[in-house]
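**Student:** Return a 3D structure for these sequence lines:
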Amino acid sequence: MLQAHYTLVILLHKQEETTGNQFPSRKSVLFFGLMLAMGIVRKPSYASYWANGNGNVLTYTLNFSQIMSRNRFQQILRFLHCNDNGLAAERGQAGYDPLHKVANIIEFFNRTFEENYSIISINYLQYMYSQNVCIDERMIGFKGRHFLKQYIANKKAHRWGVKAWVLAESGSGYTLQLEIYKGKSNSPRHPDGQGYKVVMDLIRPHFGNQHHVTIDSWFTSPNLVHDLRNVLVQSLPHEKACPRVLKGEILAKSQGPVIENMEMTRTPNSKGKVVNAPALVHKYNETMGGVDLGDQFIAQYESQFRSLKLW
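**Tutor:** Okay, here's the model as predicted:
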């Protein structure tokens, strides 16, 4: 599938000369199929997938050697690139993109996510898509040396890695759009702030679909909420700076049309005590975990082998 959209080239570096050679489309499909299979069948090394186990059927991995030889697999893994490095602009020059090596494949995946969104609907006969989506951070695990590497303490799957902004379906964790954070110096400034730009960029392919998008306080701003409503997207923002009021006191403020009436619900907390809370608080807690849910699914099938390079 990837071969049908992009040319994945093998760059064979020989002294100072570079020769570009394509490997056949069928080989690329087989290679990525084996990579995905390694996330399901866990073994200590690449070579162990081709080991015959000295006749032991319990340790022998069936079909790997029949699909592709070990040497061929390792050769592709060593020289595989997703873009032509010769076309990359140097840092400090116009057109510099720190993600040039993977830009094509990110674009491909975002388009594929959008095209296949309807297949994960909870009840396909009634809904073509789920209404509730959320935007949050995702860490792509990486412990090598790169200026994009960050540390986020509250991410259980990967605390070290490259940060990505993700639009995900709240109920299933399905990833709808993905945007890699390029760093402050490589990201153009937006008059309404980076949080505004991230949300609008991720939700843009779904304008007019009547989604309810849940976001945390880092993204929230009045301009964002107003502009989302104008493109038929409702938002459920989280704002830490809401002023505290006296017990029993109610403050009501609004601007423009009322989207939803306020309701109060009673629910037990962690200590078993019943407390009153607005219904929107419970809806926020129910719909904000889509990205974390997706991280849990990804962790079950992640490759356990460390990468020695950035494609």
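
**Student:** From now on I want contacts and neighbour counts done on CA atoms only, so please keep to that.
**Tutor:** Fine.

**Student:** Can you list the residue ranges for strands in this structure?
**Tutor:** Ranges of strands in the chain, per DSSP state E, are 9-14, 17-22, 80-81, 132-141, 149-151, 160-169, 175-180, 212-214, 234-236, 264-268, 274-278.

**Student:** Point out the other helices and strands that the first one packs with.
**Tutor:** I take that to be strand 9-14. With contacts defined as 3 or more C-alpha pairs under 8 Å, 6 or more residues apart in numbering; DSSP states H and E, the packing partners of strand 9-14 are strand 17-22, helix 70-79, strand 80-81.

**Student:** tell me which strands and helices the last one is in contact with?
**Tutor:** Using 3+ C-alpha pairs under 8 Å, 6+ apart as the contact criterion, the elements in contact with strand 80-81 are strand 9-14.

**Student:** Before we compare anything, build this one as well:
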Amino acid sequence: MLCESESGYVWNFVIYTGQGTMFDNDYEDLPVSSKIVMTLMKPLLKKGYCLTMDDYYNSPQLADLLTENETDVYGTVRVSRKEMPSGLKQEKLQKGGMVAYKRRKVTAIKWKDKKDVVLLSTVHNTEMVETEKRGKLVKKPKLVMDYNNTMGGVDKVDQRLQDYPLTRKRRKRYYKKIFFHIVDFALWNSYLLYLKSGGEATALKYRLQVIDETIKKYHTPMMSSK
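**Tutor:** Okay, the predicted model is just below:
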């Protein structure tokens, strides 16, 4: 899913169907993870957006491609990715230590917290910022702080859709699961737009109102059960 980071609005999504998954033909030569990103982002390229993603998708090659399309990116990255600096893997750090490498616009850093955290960015450098943790001031890379603050869009959608799911776990027919999942997305997006326009109802009350309005508009005596 591609979501707006603050609200969780679902901008685009790809339904995974194994080898038959449909990607944009312009990106057929890319790795699967990069195909997903570029297919989702294609309508937003060259518009100055900044994309946050986790280590399954992120890579130096993808960062270069997005930069060429006037789109910035940052997020966690696997140290084993192609073109990642070998020094990131070899360097042993003490807690709070950091090592960084830069290539053109792409910066890769490794920072030691409880464990090693490896990130890649086209908009950050090695800047450190202070933050409060358990009543104490500690320093963290600004890249880590920004990543933590903007990575929650997809998580927010997943959490909220679990509250009132239309899709039943035991439903066997996959096409019905897909259909109801898409309806869930539509309800979630419409609820966010409702809030943005001044609405104050809870998610549950909003859903019940949608049900009432749908019944009023489409229900007829011929549809009544006997």
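
**Student:** ok so, going back, can the strands of the first structure go into a markdown table with extra columns for distance to Y301 of the first structure?
**Tutor:** Listed next are these as a markdown table, based on distance: least, C-alpha to C-alpha, whole Å:
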| stretch | distance to Y301 of the first structure |
| --- | --- |
| strand 9-14 | 26 |
| strand 17-22 | 28 |
| strand 80-81 | 22 |
| strand 132-141 | 14 |
| strand 149-151 | 22 |
| strand 160-169 | 18 |
| strand 175-180 | 15 |
| strand 212-214 | 27 |
| strand 234-236 | 31 |
| strand 264-268 | 36 |
| strand 274-278 | 38 |
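
**Student:** could you dump those to CSV with mean neighbour count and distance to R111 of the first structure?
**Tutor:** Shown next, in CSV, are the strands of the first structure (neighbours: other C-alpha atoms under 10 Å; distance: least, C-alpha to C-alpha, whole Å):
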stretch, mean neighbour count, distance to R111 of the first structure
strand 9-14, 15, 21
strand 17-22, 10, 24
strand 80-81, 18, 20
strand 132-141, 23, 17
strand 149-151, 17, 26
strand 160-169, 23, 13
strand 175-180, 21, 8
strand 212-214, 24, 20
strand 234-236, 20, 23
strand 264-268, 12, 40
strand 274-278, 12, 37
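
**Student:** What lines up with Y196 of the first structure in the second structure?
**Tutor:** Aligned by TM-score structural alignment, Y196 of the first structure pairs with S34 of the second structure.

**Student:** same thing with L77 of the first structure?
**Tutor:** For L77 of the first structure, no residue is aligned by TM-score structural alignment.

**Student:** Distance check, L77 of the first structure against L246 of the first structure.
**Tutor:** Distance, L77 of the first structure to L246 of the first structure, by C-alpha to C-alpha, to the nearest Å: 62 Å.

**Student:** out of these two, which sits in the busier spot?
**Tutor:** Set L77 of the first structure next to L246 and count neighbours by other C-alpha atoms under 10 Å: L77 wins out with 16 against 6.

**Student:** quick one: contacts for that one?
**Tutor:** Residues counted as contacts of L77 of the first structure (C-alpha atoms under 8 Å, 6 or more residues apart in numbering): none.

**Student:** Just list the residues touching I250 of the first structure, thanks.
**Tutor:** Listed by C-alpha under 8 Å, 6+ apart, I250 of the first structure has no contact partners.

**Student:** just to revisit the earlier point, counting neighbours, what do you get for the match of Y196 of the first structure?
**Tutor:** So S34 of the second structure, with other C-alpha under 10 Å, has 21 neighbours.

**Student:** Would you mind listing the buried residues in stretch 181-201 of the second structure?
**Tutor:** H181, D184, F185, L187, W188, N189, Y191, L192 (16 or more other C-alpha atoms under 10 Å).

**Student:** Quick check: D116 of the second structure touching K110?
**Tutor:** Yes - under the criterion of C-alpha atoms under 8 Å, D116 of the second structure makes contact with K110 at 6.5 Å.

**Student:** Between these two, tell me which one has more neighbours.
**Tutor:** K110 (25 against 18).

**Student:** Could you measure from the equivalent of L65 of the second structure over in the first structure over to F219 of the first structure?
**Tutor:** Matched by TM-score structural alignment, L65 of the second structure corresponds to D227 in the first structure. Look at D227 of the first structure and F219 of the first structure: by C-alpha to C-alpha, they are 13 Å apart.

**Student:** Comparing these two, which shows the higher neighbour count?
**Tutor:** Between D227 of the first structure and F219, counted using other C-alpha under 10 Å, the more crowded position is F219 (20 against 14).

**Student:** give me every residue that touches the closest residue to the more buried one other than its chain neighbours.
**Tutor:** Distances taken as C-alpha to C-alpha, 6 or more residues apart in numbering put G195 closest to F219 of the first structure, at 4.2 Å, once the chain neighbours are dropped. By C-alpha under 8 Å, 6+ apart, the residues touching G195 of the first structure are W218, F219, T220.

**Student:** How much space separates the last one from H282 of the first structure?
**Tutor:** It refers to T220 of the first structure. Separation of T220 of the first structure from H282 of the first structure (C-alpha to C-alpha) stands at 18 Å.

**Student:** residues touching the most centrally placed residue in the second structure, list them.
**Tutor:** Taking C-alpha atoms, centre = their mean, the centroid of the second structure lies closest to V154, which sits 4.6 Å from it. Each residue near V154 of the second structure by C-alpha under 8 Å, 6+ apart is listed here: M1, L2, C3, S5, G8.

**Student:** Could you find the closest non-adjacent residue to the aligned partner of the second one in the first structure?
**Tutor:** If you follow L2 of the second structure across to the first structure using TM-score structural alignment, you land on L167. The shortest distance from L167 of the first structure to any non-neighbouring residue, by C-alpha to C-alpha, 6+ apart, is to I135 (4.6 Å).

**Student:** and the helix ranked longest in the second structure, what does it pack onto?
**Tutor:** Longest helix of the second structure, by residue count under DSSP state H: helix 174-196. Applying 3+ C-alpha pairs under 8 Å, 6+ apart, we find helix 174-196 of the second structure packed against helix 153-161, helix 203-218.

**Student:** Which member of the buried residues of stretch 181-201 of the second structure is positioned nearest N69 of the second structure?
**Tutor:** N189 (27.1 Å; C-alpha to C-alpha).

**Student:** List the residues that contact the residue nearest to the closest one when sequence neighbours are not counted.
**Tutor:** Excluding the flanking residues, the one nearest N189 of the second structure by C-alpha to C-alpha, 6+ apart is Y9, at 5.6 Å. Remark: with contacts taken as C-alpha under 8 Å, 6+ apart, Y9 of the second structure is in contact with C3, G153, V157, W188, N189, L192.
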